[in-house]
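>>> Prediction below, plus the sequence it came from.
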Amino acid sequence: MKKHLLFVMPGLAAGGGEKSLVNLLSQINYDLYDVDLFLLNHDGLFMEFVPKQVRVLPLSESYHLFTLPLLQSVKRFLLKGNLILAYNRFMYAIKNRTKKHTSIKEQYSWKHIEKSLDRLEKKYDAAVGFLEKTATYFCVDKVKAEKRIGWVHIDYDKLGMDPVFDSKYFKKLDTIVTVSEECANVLQNRFPAQKDKVDVIYNIVSSQTINRMAQINDENIYDKKEDEFVILSIGRLHYQKGFELAVAACKKLVDRGYNIQWNVIGEGEEREKLTCLIKENKLEKRFKLLGLQTNPYPYIQQADIYAQTSKFEGKSIAIDEAKILNKPIIVTNFSTAKDQIKNGEDGLIVEMDAEAVAEGIEELILNKELREKLVYNLSQLRLGTEKEIEKLYRILE
């Protein structure tokens, strides 16, 4: 008899957690599991990749009304005589305006937004909140399940969340999954009472799929000139990804006479800020924001160097993808960098400042022997993590 699983996610717009979920869903054995997916937003780059066997659950009318602009939402609730939701919509807006940190906003506005969400009628064998914060809170407050699993994709201490708020939710989870050993250590130190619940499942990436998709477009994507070095970064345009370091490093390399173009795949709230930085440094022809790309793999394939300038990460899927495509990689020394890169063996780890990033890229440009060594070492690794799904099956038993 099939087990009934529920996955909860805010949405499937571009992002590492979102891609990780789609990859995981593609590996599930649907002869054994019946899978529902609850999303707060049914638009997004990865929606088309949700397997056809997965049932996407509908959203309630009250939630649709809650997501309208403030005055429109409050008016609609008042016309329906729903004073409770009108009040909570107003308080949701207040919390989002008065709390400064994005993570804190999401945590403390949950008690207002959850009033617009129905408790799911179906009982599940297991419910998985596949992202920290809202997805986990929904699993605890709105789902009937034999097992509840939370999933943390980041170094918990770096995201600015209130652990006191999360503690009462983590107590009600059966398992807290995270994506690397370093992230697991952080969680166990932050929540010692829950340390035995913490388990590690690496992000699922398929080397076979990535290599196949990398060959789909063999045109000269970057309009690369013969003596030009192409650098690529992938990530949400967000403070976490440190793209201001990338712009500053690019400026230093251009000033030193290197013929480079630096491309970034991703979208986010820092686009305007980064566009201004690019313009201020006169890098419009050198540093390019490419937006979202459904298939980033030809871009990785045709790049000369992959660069990750993050301030913090859980376990970067983009780095794993660049490794699978055997690209020379340079990353900043965020707390989990050593979980993915052996410095000098399959990539370079540099300090988290623009000069160090520039010097690392300069070394890769000038030292062909080093580049070839990194590429060769990567080519000898077995990098697909499809078998990580077995760890989830074990937790679900």
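Alright, I've got the coordinates. Residues are numbered from 1 along each chain as shown.
>>> Please count neighbours and contacts with C-alpha atoms only from this point.
Will do.
>>> For Leu6, see how far away Ala13 is.
With distances taken as C-alpha to C-alpha, to the nearest Å, Ala13 is found 19 Å from Leu6.
>>> Oh, that last question was meant for Leu78, not what I typed.
Counting by C-alpha to C-alpha, the gap from Leu78 to Leu6 is 33 Å.
>>> A further structure is provided below for comparison with the first:
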Amino acid sequence: MKRIFFLLSAMNIGGVEKSFLSLLSIIPREQYEIHLGLIRPQGGYMEYIPKDVQIHSIDCYNDKWRIINDPPLQIIRGLIQEKKWIEAFIHLLLYLHFKMTGNRYWFYKYLLRNKPTMKGHFDIAIAYAGPSQAIDYYICKKVNANTKIGWIHFDVTRFGIDRRMTRKLYPNYKKIFIVSEMAKERFDSLFPTLKDRTEVFRNIVPVEQIPQLAEQGNTFTDNYTGIRILTVGRISKEKGQDIAIQALKILLEKGIETRWYFVGDGNMRKEYELLAQKLQINNHIIFLGTQVNPYAYMRDCDIYMQPSRHEGFCITLAEALCFTNPVVATNFAGAEEQLKSRENGKVCGMSAEEIADAVSESISKL
């Protein structure tokens, strides 16, 4: 029996984590023993990890997050104040090296210099939630495995990655799976020397189960009789809810009676709630919060709209396509791929005006 090790950051409610759970469902257990490493063993999907999966807490970063996330000069000043002169000097050198090269490889090498290699040996080790500096470095340098695989879930031209560190680490991967054709094309254009290792591996969507799950989930309860537009996803800049809110303003100004519902939560929610108030359309926007099972909302909305600024292969879009409603998406990586065979699917530009026009056209066909 072969041993596979996957590494993710956490099991938060999100597309990458959901795709991972779907992948687990098709791996034959009689052939593979599955191990899952989590840098932070937490999140709304923890309880959905199958019982036979062996979970490992990867704690090497536990005392490093402040150094990784805080501004380097702030860290250096703090070390000086603590009179840790040598450590401050080393961090200054690492900071200067990063400023000159744009490469954090030596920074991670220094951070994990005293951290042991993970116990045990695996046939396959997979950096599943990539690209990620912390995950990629750990898989490449701290895990013993016959074969190592990278897994890209984003459009790397739109996602802020350390290109030099990627060029340093990714030759360790025998294969680099990428979740859509367009995302692969953009990765290959950025890293042509790795092109012979890349391969499209689309996210697995359990299309037969989703309509069944919709029978069990929550749905709209506001007795609204106008047009319901739905977006599902983390409330964040890259998911584009702010553009959707501006598009809604345009739709309302055109006299189209509609409400826009957002399933999900995130660090931009308060800001977007304030944006809705500023535009005086907050009565037409409903934030539904995190929903582990959002499928009844997908089934019952009039139009599903994905306003993302960038994606790799959008899981929520693929899930919305399990129902018959009209679907509109901005032109992120993978959108054309997913919607090209959908008669009532439409891909549009990323401006509020283009989204409003596309949604308005879909409404006219209802």
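Right, received. Where do you want to start? Bear in mind that the values here come from a model prediction, so they are computed numbers and not experimental data.
>>> After superposition, what's the TM-score here?
Scored against TM-score structural alignment, normalised by the length of structure 2, the superposed chains reach a TM-score of 0.86; 346 aligned residues with a C-alpha RMSD of 2.9 Å.
>>> returning to what we had before: ok, Ala13 and Leu6 of structure 1, which is more surrounded?
Counting neighbours by other C-alpha atoms under 10 Å for Ala13 of structure 1 and for Leu6 shows that Leu6 has the greater number, 26 against 18.
>>> what helices or strands is the longest strand along structure 1 leaning on?
Under DSSP state E, the strand in structure 1 containing the largest number of residues is strand 144-152. Here strand 144-152 of structure 1 touches strand 123-129, helix 134-142, strand 175-178, going by 3 or more C-alpha pairs under 8 Å, 6 or more residues apart in numbering; DSSP states H and E.
>>> Mean per-residue distance, the helix or strand just after that strand versus structure 2.
Beyond strand 144-152 of structure 1 on the C-terminal side, the first helix or strand identified by DSSP states H and E is helix 163-170. Compared with structure 2 after fitting, helix 163-170 of structure 1 has a mean deviation of 1.0 Å; criterion: mean C-alpha distance after the TM-score superposition for structure 1.
>>> circling back to that earlier point, of all the residues in the longest strand of structure 1, which ones are buried?
For strand 144-152 of structure 1, the buried set under the neighbour-count rule, 16 or more other C-alpha atoms under 10 Å, comprises 144-145, 147-152.
>>> tell me which element Phe90 of structure 1 falls in.
Assessed by DSSP H and E, Phe90 of structure 1 sits inside helix 83-98.
>>> from the chain's centre, how far out does that helix sit?
Put simply, helix 83-98 of structure 1 sits 28 Å off its chain's centre (C-alpha atoms, centre = their mean, to the nearest Å).
>>> Kindly provide the distance from the closest residue to Asn189 of structure 1 other than its chain neighbours to Cys183 of structure 1.
Of all residues not flanking Asn189 of structure 1 in the chain, Lys195 sits nearest, at 7.6 Å (C-alpha to C-alpha, 6 or more residues apart in numbering). Applying C-alpha to C-alpha, the value for Lys195 of structure 1 to Cys183 of structure 1 is 12 Å.
>>> of those two, who's got more company?
When Lys195 of structure 1 and Cys183 are compared for neighbours, Cys183 comes out ahead with 26 against 17, by other C-alpha under 10 Å.
>>> residues contacting Gly150 of structure 2?
Taking C-alpha atoms under 8 Å, 6 or more residues apart in numbering, we find Gly150 of structure 2 in contact with 126-128, 130-131, 136, 170, 173, 175-177.
>>> What's the separation between it and Pro192 of structure 2?
Separation of Gly150 of structure 2 from Pro192 of structure 2 (C-alpha to C-alpha): 16 Å.
>>> quick one on the thing from earlier: the residue nearest to Asn189 of structure 1 touches Leu187, doesn't it?
Yes - checked against C-alpha atoms under 8 Å, the pair Lys195 of structure 1 and Leu187 is within contact range at 7.3 Å.
>>> what do we get in structure 1 for His310 of structure 2?
Counting by TM-score structural alignment, His310 of structure 2 lines up with Phe312 in structure 1.
>>> ok, now which ones touch that match?
Going by C-alpha under 8 Å, 6+ apart, Phe312 of structure 1 touches 154-155, 158, 240-241, 334-336.
>>> Run those residues past structure 2 and keep the common ones.
Retained contacts for the contacts of Phe312 of structure 1 in structure 2, judged by both residues aligned by TM-score structural alignment, their matches' C-alpha atoms under 8 Å, are 154-155, 158, 240-241, 334-335.
>>> Quick one: buried ones out of these?
With burial judged by 16+ other C-alpha under 10 Å, the buried subset of these is 154-155, 241, 334.
>>> okay, among the residues you listed, which ones form the most distant pair?
Pairwise distances across these (C-alpha to C-alpha) peak at 13.3 Å, for the pair Asp155 and Lys241.
>>> ok, and which of the helices and strands packed on strand 144-152 of structure 1 has the densest surroundings?
Scoring these by mean neighbour count under mean count of other C-alpha atoms under 10 Å gives strand 175-178 as the most buried, with a mean of 26.
>>> Give me the contact list for that one.
With C-alpha under 8 Å, 6+ apart, strand 175-178 of structure 1 has contacts from 148-154, 170, 184, 197-202, 395.
>>> and which of those is nearest to Ile329 of structure 1?
Ile329 of structure 1 has its nearest neighbour among the contacts of strand 175-178 of structure 1 in Tyr202, at 19.7 Å by C-alpha to C-alpha.
>>> what about that closest one, which SS state?
Assigned with DSSP: H, G, I helix; E, B strand; the rest coil, Tyr202 of structure 1 falls in the coil class.
>>> quick one: buried residues of whichever strand or helix holds Gly78 of structure 2?
Using DSSP H and E, Gly78 of structure 2 sits in helix 72-81. Using 16+ other C-alpha under 10 Å as the test for burial, helix 72-81 of structure 2 gives 72, 75-76, 79.
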